[in-house]
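Novice: sharing a sequence plus its predicted fold:
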Amino acid sequence: MSSDPWGRVDETGTVYVRTADGEKVVGSWQAGSPDEALAYFERKYEGLVVEIGLLEKRVRTTDLSSKDALTAIEHLREQVDAHHAVGDLDALRARLDKLVELVEARREERKAQRARQSDEARHAKEALVVEAEELARSDQWRAAGERLRALVDTWKGLPRLDRKSDDELWHRFSHARSAFSKRRKQHFAQLDAQREEARRTKERLVAEAESLSNSTDWGLTAARYRELMAEWKAAGRAQREHEEDLWNRFRGAQDVFFAARSSVFAERDAEQAENLKLKEELAGEAEKLLPITDLKAARAAFRAINERWEAIGHVPRDARPRVEGRMHTVERALQEAEEAEWRRTNPEARARAEGLTGQLQAAVDKLRGQIEQARAQGNTAKAEKLERELEGRQALLDQALKGLQEFGG
């Protein structure tokens, strides 16, 4: 008799496998030795192990349907229950049981996933309907139309719901698109009417612009052209085939007028350019007065420069702030110098400075007398304390004297 942990062969050649329920007959073996019998049925067991392993892998890594997976499991379970192999058959049954649990769990998971997908599709379609209904009220014709077409493509890519729900949502979706298309058609019909009205208005404006093109009343005509331009903009656009031609005529008439005016103004511009050159020279002359050291002389010099400045005519408008700003800078410096001179010569301020200086000088003299007296009495500590106080008072006196000097005292 031959045996291993999971089976044995008796003297008659009968092969047994050990299970939790006791020994089960595997089969009969007469062709060779008992060891060969065990080896043969052990190989059959290994084959079952391989098949179960492959099935486990398919269940875990592929989209094998639950039905096909359970069929394959039952097929393998029948082979295991037939006890035609030697090995741990109970372990194989346990693996198959776990695999059944996994398949069931996967089936429930897929069921839940399909429910989620259906719910997501419902929410997605409801969102598309809501957006389509909002777009149906939009006046952004191009953008809204393109977006509605994109929503249709998105709708086609979503799973179908139950027939009733899908039909109801599609009806709302389709109705929103139809409402938008109707409004857009009405809008463009109205727009065509407005463009025809704009064409008639612009033809009238062109006729007036062309009648003014040879005018030499520069101010009034330029002002009227500005009014015509405002009316042109307010009129809106004509049809595309008329708009460009009308604009070219309108602009061309203005160009004739403004070219003539520019020719007349060219001489004036040349004169203003020369004026600018002269004023820049005067501004440079004024800037040489800075920094101001002699206020009286600087004031007189600036007054003379300013008289020559006023005698010069206009300069180009765009250069005016720059060149006038240079003169204003010098003028402000003179004003600041005058204010400083006034503060310096102000009698009240001088009197206050002199009073403060006198008080501090008296305090310093008094402290010096007290120091001499303390030293004469041999009171060194008191003398040193008074000297420290004297240093502070002396510093204040020095500052006051310096301030008094600014008043010329």
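Specialist: Thanks, I have the structure now. Numbering: from 1, shown residues only.

Novice: drop to CA atoms for contacts and neighbour counts, all remaining ones
Specialist: Fine.

Novice: tell me the spacing between residue 303 and residue 309.
Specialist: 10 Å (Cα to Cα, to the nearest Å).

Novice: got it, and residue 34?
Specialist: 133 Å.

Novice: quick one: which of the two has more around it?
Specialist: In this view residue 34 and residue 309 are compared by other Cα atoms under 10 Å, and residue 34 has more residues nearby, 22 against 18.

Novice: surely the more buried one touches residue 13?
Specialist: Yes. Using Cα atoms under 8 Å, residue 34 makes contact with residue 13 at a distance of 7.0 Å.

Novice: scan this structure for its longest helix.
Specialist: helix 163-212 (DSSP state H).

Novice: next helix or strand past that helix?
Specialist: helix 218-235 (DSSP states H and E).

Novice: which other helices and strands does the longest helix of the chain contact?
Specialist: Here helix 163-212 touches helix 89-135, helix 218-235, helix 240-287, going by 3 or more Cα pairs under 8 Å, 6 or more residues apart in numbering; DSSP states H and E.

Novice: apply 10 Å and report the result again.
Specialist: helix 89-135, helix 141-156, helix 218-235, helix 240-287 (3 or more Cα pairs under 10 Å, 6 or more residues apart in numbering; DSSP states H and E).

Novice: which residues touch the third one?
Specialist: By that I understand helix 218-235. 194-195, 197-206, 208-209, 212-216, 247, 250-251, 253-254, 257-258, 260-262, 264 (Cα atoms under 10 Å, 6 or more residues apart in numbering).

Novice: repeat the analysis, applying 7 Å as the threshold.
Specialist: 198, 201, 202, 205, 215, 261 (Cα atoms under 7 Å, 6 or more residues apart in numbering).

Novice: and the gap between residue 244 and residue 202?
Specialist: Going from residue 244 to residue 202 by Cα to Cα gives 11 Å.

Novice: just give me the residue right at the centre of this protein.
Specialist: Nearest residue to the geometric centre of the chain (Cα atoms, centre = their mean): residue 143, 22.1 Å.

Novice: list the contacts for that residue?
Specialist: For residue 143, counting by Cα under 7 Å, 6+ apart, there are no contacting residues.

Novice: tell me the buried residues in stretch 339-358?
Specialist: Within stretch 339-358, the residues scored as buried using 16 or more other Cα atoms under 10 Å are 344, 350, 353, 354, 356, 357.

Novice: one more to weigh against that first structure:
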Amino acid sequence: MTDQETTQADGQQGRATPDTTAQDNTPPVSTPPAAALPAAPVVPAASDHPERWGRVDADGTVYVRTADGERSVGSWQAGEPAEGLAHFARKFDDMLTELGLLEARLNSGAGDPKQALGSAKHLKDALADAAVVGDLDALAKRVDHVIARAEVAMEAGKAAKEQARAEAVARKQALVDEAEGLANESTQWKAAGDRLRAMLEEWKSVRGVDRKTDEQLWRRFAKARDAFNRRRGSHFAELDRQRSSAKQRKQEIVEEAESLATSTEWGETANRYKELMADWKAAGRAPKDADDALWKRFRAAQDQFFSHRSEAFSERDAEFAANAKLKEELLAEAESIDPSANGLEAARNQLYKIQERWDQIGKVPRERVRELEGKLRAIEERVRSAADAQWRRTDPEAEARVAQFRERVEQFEAQAAKARAAGDKRRAEQAESQAAQWREWLAAAENSVANR
């Protein structure tokens, strides 16, 4: 389930309400031992020696002996006096057994001290005219002991209940604090949403908080959950808006990329694809299905362009390699130039024609430019050196040569300017190269005239 689906599911769940039906059902509190109470008085069973605690007179009236004297507890006409005493003694033992059960429940912690106290007081009230024979004085003291024990247990129970209530309040307060922290700060939407749902279940399991406090804490807890859900909903709504905007922007990028796929402006278009890739990354994430589909189109356009460029570069490299071979052949031809054998002017004319053919051939592989140009420059230097030597030997027409060289320089410069104005870059560069060559020869001629 996505974070957004989690948000919707949480909204469908609705607002939970606190389980107030069980808030007053405080868990049973174990009764602690009453260490400060004296030991419980021993009460002997009356049925063992009933004659010690009562008698039956001649008319069948049954009496029980107490510290305040005898009192009548009933009449026995059904049989022997001993049987009558035994009958009333068993009723005493029944009361003793009932008291023992109350005391046992208190001691075990399983009984309700309040209920035990009420039963003990009822038993005490019944002792005043109880139709029993036994040690009523000892039984009264034992009842008082149980009453005191129950009162101590009730106080302890109240303290334990208050402690349990305080602990329950603290647990719910901790849940409220955590929920408010998540509502105000968390951006871990799924993890925080899961935690809030778990906290709600934990909240329901905490019992023993008074209704007023529980309602106050619940209002804060519910408010925090609502605030988190609103903030999470706003986040995903904004995310949807951003993804919609990213989708639109990426659609524009793809359309431009596809329009450039057939371009032959290799350098400019390759740079534009790099910029489009940066724009793609800056656009952010679109919805996944749309993002994947747009990316496939973008990559397909890129691949088409660069595939065509690779094919064109392969053809260009083959052309450059063929040009290099032609220039190697020209260099072999240029190596035969010999000013001393054929004359300086013939050598210059031959070199000029080779230079024109050289420029017409075109470009060679980048790694061979320096090598080939260097070899041609060496041949040009050889012809120039021969010219310098001749100028130094003969100088009748030095001034005329200077004027001639200057004229040729101006001629080639004019051709270069005209070609560049016409947009013919290749012919302009060719003319400038020739002008530079003649300019060097002009400088040499001028230097020769100056040093005559």
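Specialist: Looks like it arrived, so ask away. Because the structure is a prediction, the values reported are computed rather than measured.

Novice: next, the TM-score between them, please.
Specialist: TM-score of the superposed chains, computed with TM-score structural alignment, normalised by the length of the first structure, equals 0.51; 262 aligned residues with a Cα RMSD of 4.2 Å.

Novice: okay if I get the contacts of helix 218-235 of the first structure as a markdown table plus neighbour count?
Specialist: Shown next, in a markdown table, are those (neighbours: other Cα atoms under 10 Å):
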| residue | neighbour count |
| --- | --- |
| 198 | 21 |
| 201 | 17 |
| 202 | 25 |
| 205 | 21 |
| 215 | 15 |
| 261 | 17 |
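
Novice: check the residues you listed and tell me the two furthest apart.
Specialist: Greatest spacing in the contacts of helix 218-235 of the first structure, by Cα to Cα: 198 and 261 (29.7 Å).

Novice: in the first structure, what stretch matches stretch 137-157 of the second structure?
Specialist: The alignment of stretch 137-157 of the second structure onto the first structure (TM-score structural alignment) spans residues 90-110.

Novice: also stretch 401-411 of the second structure?
Specialist: Using TM-score structural alignment, stretch 401-411 of the second structure finds no match anywhere in the first structure.

Novice: with stretch 358-375 of the second structure instead?
Specialist: Using TM-score structural alignment, there is no partner range for stretch 358-375 of the second structure in the first structure.

Novice: cool, and stretch 228-240 of the second structure?
Specialist: With TM-score structural alignment applied, stretch 228-240 of the second structure matches the range 180-192 in the first structure.

Novice: post-alignment, the matching stretch versus the second structure, mean distance?
Specialist: Superposing on the second structure places stretch 180-192 of the first structure at an average distance of 2.5 Å from its equivalents, by mean Cα distance after the TM-score superposition for the first structure.

Novice: what are the buried residues along that stretch?
Specialist: Result for stretch 180-192 of the first structure [16+ other Cα under 10 Å]: buried residues 180, 183, 184.

Novice: dump the buried residues of stretch 339-358 of the first structure into a markdown table; add secondary structure and distance to residue 62 of the first structure as well.
Specialist: Supplementary listing: these in a markdown table, determined by DSSP: H, G, I helix; E, B strand; the rest coil; distance: Cα to Cα, whole Å:
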| residue | secondary structure | distance to residue 62 of the first structure |
| --- | --- | --- |
| 344 | helix | 100 |
| 350 | helix | 104 |
| 353 | helix | 102 |
| 354 | helix | 105 |
| 356 | helix | 102 |
| 357 | helix | 104 |
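
Novice: want to throw the helices and strands packed on helix 163-212 of the first structure into a markdown table with distance to residue 392 of the first structure?
Specialist: Formatted as a markdown table, those follow (distance: least, Cα to Cα, whole Å):
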| stretch | distance to residue 392 of the first structure |
| --- | --- |
| helix 89-135 | 83 |
| helix 141-156 | 82 |
| helix 218-235 | 76 |
| helix 240-287 | 45 |
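
Novice: what's the closest of those to residue 363 of the first structure?
Specialist: Closest among these, using Cα to Cα: helix 240-287, at 48.2 Å.

Novice: can you give me how far the match of stretch 228-240 of the second structure is from the chain middle?
Specialist: 35 Å (Cα atoms, centre = their mean, to the nearest Å).

Novice: go on, stretch 180-197 of the first structure?
Specialist: 36 Å.

Novice: so which residues make contact with that stretch?
Specialist: With Cα under 7 Å, 6+ apart, stretch 180-197 of the first structure has contacts from 136, 137, 141, 237, 238, 239.

Novice: compare these and tell me which is most surrounded.
Specialist: These, ranked by neighbours (other Cα under 10 Å): first place residue 136, 25 neighbours.

Novice: spit out the contact partners of that residue.
Specialist: 176, 177, 179, 180.

Novice: helix, strand or coil: sort out residue 17 of the first structure for me.
Specialist: Under DSSP: H, G, I helix; E, B strand; the rest coil, residue 17 of the first structure falls in the strand class.

Novice: surely it touches residue 6?
Specialist: Yes. Contact criterion Cα atoms under 7 Å: residue 17 of the first structure and residue 6 qualify, at 5.6 Å.

Novice: so for those two, which residue has more residues nearby?
Specialist: Neighbours per residue (other Cα under 10 Å) separate residue 17 of the first structure from residue 6, with residue 17 holding more: 27 against 17.
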